[in-house]
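Novice: Fold the following, please.
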Amino acid sequence: MQQLSSVKELGLRSNSRGSQVVSHSSSSVVPHSTNPSTPASQSSTREVEVLRSKIKLLEDQLAKAERASAASAQSPIWDSRGNQSHITGIFHVHREAPSEGQAPTMSRTIVHKTRIFGQSHWINGVAEFMDILETVEPLLSADNSKVLFNLQKCKYLGRIIKSQRTPSWPTPSTPDLPPKNLADALVDVYLRTYECRYRVLHVPTFRKDYDALWGSDTPPDMEFIILLKLIMAIGAVVHDDNYSLRTQSVHWVYEAQTWIAEPDFKARLTLPFIQISILLLLAREAVWVNGALIWITVGELVRTAVYMGMHRDPSYLPHRSTFVSEMRRRLWNTILELALNTSVDSGAPPLLTLEDFDTHPPGNFEDEDITADDPSPKPDGTFTQMSISLAIRKMFSTRLAIAKSLNGIGAHCSYEETIHLDTELRTSYRAICRTLQGYDPGVSSPTQFQIRMLDFLVRRYLLALHTPFYPPSLHETSYAFTRKVVVDTALQIWCAVNPSSDIMTTRHRNQPQSSEPDYLARLAICGSGPLRMITTQRRIPLVLSPLRRDLLTVVENSCKWTWKCLQAGETNTKGYLFLSLVNANLEGMMRGIPEDQFPLLYLRAAEEAQATCLAFFEERVGEGEENIQMELAGINEMPFESLPNLISSWDFMIPEQFDLTSADSIYWSSCGFS
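Specialist: All right, here's what the predicted structure looks like:
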């Protein structure tokens, strides 16, 4: 407070002197305004500007000191609750304990090993079900229970399956490509899905280089080969319903990661290198090669782009062609999206402000237009290849504010602020929807995939915004709006990515079916990015809500949906196990089973789930491999106390990681949280 008083006193005195000097200087400058080049006039003007700058600096310091003082005076009381389970491992939930007259307690952060998750991370929803895991835990430890042993067997088999897909590290790049008809299909599906969401390529230029690649006898440019393989790796995720090209896509990502890790960094400060860096991040997330950690790598990408001046609008830099200027704006726009969205996915602060850049949004150009001389952008009412990206950009500032309110280190978003941000986002989205509806479908208009992906993005932020207040909303009428938002939006997301759901069959029975594959549903099942995680997380509110027939249908179908993910190549069975326990909980409540019988109900559900997964994995690996069968038989003889270190993992609802360095055996226990 003494420092605050000193700053305040200094600021007030400076303001007083500054106002007097400015007034005096202004009066002396005005008579000479007809001759601004005189030395006296220039000197007075400089003095005034210097004083104004000093005053502004002192005012900023005063404001920061006052905010810090207010935050210190109103700092919340934190309650840390530790939980331990053989399924989830040890974690700590930090809750803000309510003072008198405040809102009910809510989770603020969750800590597991060396990671800390903010409120936007999907695990905050799952944490509400820890009572189920705590109830079944004693039975899992019983001598006659096979759940943990089967879980360990599934994990062992899952590692074998992953090792069969994973190449050695490093993986040198080669010019080898799949047959052209397959490459054409993978490129096409990428352009139909990811490229219309994250603008990375100039499509005509890419098409020209791609066609030339197949018709040339000269050695191909390895930089373009890496870019193409990343495009194919992403396209492979939605190429078919069962992700048949998973092994190839993993290999392509490893090649790109090896190439980009080469030490010749300075020579790669180019736009093609930025394009490859973006595509590698998208591929790592979709294929799930260390996908949970891409927020860290995005930080490096942001700094690389800043070092290249991409955070400054081209109009403030030496003259460049329209093509180069627009590509810089497009790539910076995509980098902003990656920085923001990975912040929400990882539950980490965005570490980005609107004051950190002045690059304008890209123009509403078709790709062909920016290669012309002095082109003019299309009107806002004309749909182009940039329209969806520009629509998303219009909501950037509001979404950034949401991410900061949820994951900032001093984030204590009040319910009033939550409602304010909700209103801002909805208002922007309504205006965008009116624009999208105004496009002439006979000329050019967004695809159903683009519309659904845009809708998913908005709902994702609304749900992240309201999730902290959802548990209290089940008991407090003052949060009734949050309860409605979370339940309705979670249901809409589930229906969007699960068109075969009984709910969708009932609601849309008479609607015409599209001949185009459902890429959004494929991304949710085969892909491993935010669509999969958010779909998993958003089923949780439907379970916590008062029993409704449509919500019960979603919960009952959840295990079937998760099983499809396993069939598409997922190797983590804990999500299927967890949802089986949740379904058992609902079944017990609906049947009116006495409370003391719930643990046995959970145990039977867990045993059945793990037995089903084990049989599936054994069939996939191959029962004829004698060494694997001997290893599995030996697990049954392992001492129980050795199992937790082998099977406990917080990431029990998301895909298993591919490790680029094969360092699974290294664990720095001294670096973890206690």
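
Novice: Going by C-alpha atoms from here, please, whenever you check contacts or count neighbours.
Specialist: Fine.

Novice: hey, where'd the helices end up in the stretch 251-400 of the chain?
Specialist: In the stretch 251-400 of the chain, the helices defined using DSSP state H, counting those that start in this stretch lie at 271-287, 294-307, 322-346, 387-394, 396-407.

Novice: Quick one: closest of those to residue 530.
Specialist: helix 322-346 (6.6 Å; C-alpha to C-alpha).

Novice: quick one: that closest one to helix 294-307, angle?
Specialist: In terms of direction (axes from the mean of the first three to the mean of the last three C-alpha atoms, to 10 degrees), helix 322-346 departs from helix 294-307 by 150 degrees.

Novice: Here is a second sequence; please produce its structure as well for comparison:
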Amino acid sequence: MFTCTEEQRKDAVDYRPHARNQHARKRLSRLETLVTGLFKAQESHHDPTRRTSVDTELRSAFEANVTKSTLANSIGKLELTDNGAAYTGSSHWTTILEEIQDIKSELSEEYPSEISTPASSVQDAEYTQTFERVSLLNSAPYLAREDILSFIPARKVADRLVSHFFNVFDLGPFLIHRGTFFEEYTRFWIAPSNTPVMWLGLLFSMMGTSLLMQRRGGFRESTSELDPYEMLDSYRAMTAHCLSASEYLKPSKYTVETLILHFALDHNNSPDASTENWMLLGVIVRVAMRAGLHRDPSNWPNIKPLQAELRRRLWIMLYHMDFFTSTQTGLPRIIKDSQCDVRLPRHLLESDLNFQIHDLPPERRCNERTSLLGLIERHEIIAVGAAIYDAVESGSASPATEHELLLKLQTTISSLSDEARFHSFETSIAQDPMSLLNQICLDTLIQKDFYLLHRRSFKAEFTGQSAANKQCIDAALTILGHQRRLDEETAPGGIFYSIRWKVVSLLNQEFLQATMLLCLALQRAAKLQQSSLYRKNEIVQALVLAKPLFAKKSDRWTEARKAVDAINAVTLTEQPHTTETANGETSQCWSNWESWMDDSMQAPSLEALDFGRDVTLDIYLLGDDENWAMNAA
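Specialist: Below is the predicted model of the structure:
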């Protein structure tokens, strides 16, 4: 019987002219071998010169076989299923391999779809299955599914908490699609043991969020006979167990949503800024990137409109969380704008979206105020603030860069709608409390951007009279003015009393930074012996009024106690007084804060106070700094 080789059979049956080019096929096989070798080289410790040689050879092969336009148009690969998502960038070896597969399909329909696996790879796979990889992030012990299910409360309790989540937590319906969730919720109570563990984590995180809102709002009614504080701790712990059990580093359905809610619970557990939160957020952002959330869904036409909008909403929330957490801890932002292309979510109500629609309806108008619209409006200001923070975080920006950023900030402010702007309390008393609160938050962020832009020069070149110094002082005074009114209007009978739980720690860190900035201004003016500090009387008055606001939170907020100490240090009475010593002599005891600052024997200097883990006030104000290592305890 006549036989032929596989190569001869391919040439005989594949009659397409371009597929007969055996030389091209050999070059593709060689290219495939190079890519596979590159992947193996990443897991070994070859000689650097050999790696360079492989890289050069690989690059040359691509230039010979793949057009540059093909690679330029490649945005990576997104594998999207009902259970999760996995994104791979265009430079990853698997994406490159897919490019090869596309070319091979043009050459021959019968070209093998997968490369042969070397024997060593098979051995490695068997080894991985036998010895599970241990990671610092996913090796924590977790409970079994049966034990996790035992912590689910009675149906009545769960119903109330879930209802509270969707109806009181403004961003709840934008984070999780209500209709889809309740279909899954119904199925869960029919067959709990068939429910994915990650979905259980989402449920625990939603119930924990609901309990946190109830605790902040001072709700007296209880959803259960159990202690709400114990329930909150229990649900937070169960969320962590579910995340670990579901291998959250491999994103599946609801992984990012659960991580966001879990982060919020941890972040709001203490008002003090924590670097641990910044590290946790770094993990969440990278998990989100692994799911491709940093790329706009329009890059993949197969993504349904509802799913696309939900992905955009998740990303904008992560972007804002990254900005606030990084600026609060004085550490670099995790998200790099140059690596992302996500559009803003559309201003649509929950009723506008469902999985059946193929074309999104027109956006709602700006006068239809929603929490999502507030999130969208804040984003432009936050994006400018992020650019400013990136530019000045490692050192002072050049005058040209600073001027360019200032113009960008001013342009962004001028583009805001009138409905988004804060005017005054007196002209806004007829507004919806939530709309007014959004305006205050946005105005505070605007002032924060001015402060971030000039914070370096404020420390290094303080005169109290320069335009940059004045802008910082104006911004800080405005922020502390918002602090006073928010405190007044969250009291019984106030405008914000009905939504007071949303104000509790919303802007704590911004109030704290504004306070430190004004304290530093007074201290620097004293050292420079400036009696004509810009808006000096207003600064002193603002700090005196802010002191009791921090004092009443100092029992649960460590940084509030430090703020009280700082205010005490710089706002002593204006006149010296005479006291009698033990031997009957008289001495002049300076209460004037300027003279007191110059006399290190009478009181510790402001910079000696314990700000920000035993660092000086300058370091606390500026965040990350080249002097951190020298000043940190």
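
Novice: if we can go back for a sec, will you turn the helices of the stretch 251-400 of the first structure into JSON lines that also has distance to residue 523 of the first structure and mean neighbour count?
Specialist: Shown next, in JSON lines, are the helices of the stretch 251-400 of the first structure (distance: least, C-alpha to C-alpha, whole Å; neighbours: other C-alpha atoms under 10 Å):
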{"stretch": "helix 271-287", "distance to residue 523 of the first structure": "8", "mean neighbour count": "23"}
{"stretch": "helix 294-307", "distance to residue 523 of the first structure": "18", "mean neighbour count": "17"}
{"stretch": "helix 322-346", "distance to residue 523 of the first structure": "16", "mean neighbour count": "22"}
{"stretch": "helix 387-394", "distance to residue 523 of the first structure": "19", "mean neighbour count": "20"}
{"stretch": "helix 396-407", "distance to residue 523 of the first structure": "23", "mean neighbour count": "22"}
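
Novice: right, and the ones you listed - which one's nearest residue 621 of the first structure?
Specialist: Closest to residue 621 of the first structure of those, according to C-alpha to C-alpha: helix 271-287, at 20.5 Å.

Novice: For that closest one, give me the average deviation versus the second structure.
Specialist: After superposition onto the second structure, helix 271-287 of the first structure sits on average 1.4 Å from its aligned residues (mean C-alpha distance after the TM-score superposition for the first structure).

Novice: Can you say which of the helices of the stretch 251-400 of the first structure is nearest to residue 70 of the first structure?
Specialist: helix 396-407 (16.9 Å).

Novice: residues making contact with the closest one?
Specialist: 118-120, 340, 343-344, 347-350, 354, 411-413, 421, 424-425, 461, 465 (C-alpha atoms under 8 Å, 6 or more residues apart in numbering).

Novice: now do 7 Å
Specialist: Helix 396-407 of the first structure is contacted from outside by 118-120, 340, 344, 347-350, 411-413, 421, 424-425, 461, 465, using C-alpha atoms under 7 Å, 6 or more residues apart in numbering.

Novice: can you give me how far the following helix or strand past it is from the chain middle?
Specialist: Next helix or strand after helix 396-407 of the first structure toward the C-terminus (DSSP states H and E): helix 415-438. Centroid separation for helix 415-438 of the first structure versus its chain: 21 Å, with C-alpha atoms, centre = their mean, to the nearest Å.

Novice: Trace the helix or strand following helix 415-438 of the first structure over to the second structure and give me the residue numbers.
Specialist: Proceeding N to C from helix 415-438 of the first structure, the next assigned helix or strand is helix 448-466, under DSSP H and E. Helix 448-466 of the first structure corresponds to residues 436-454 in the second structure, going by TM-score structural alignment.
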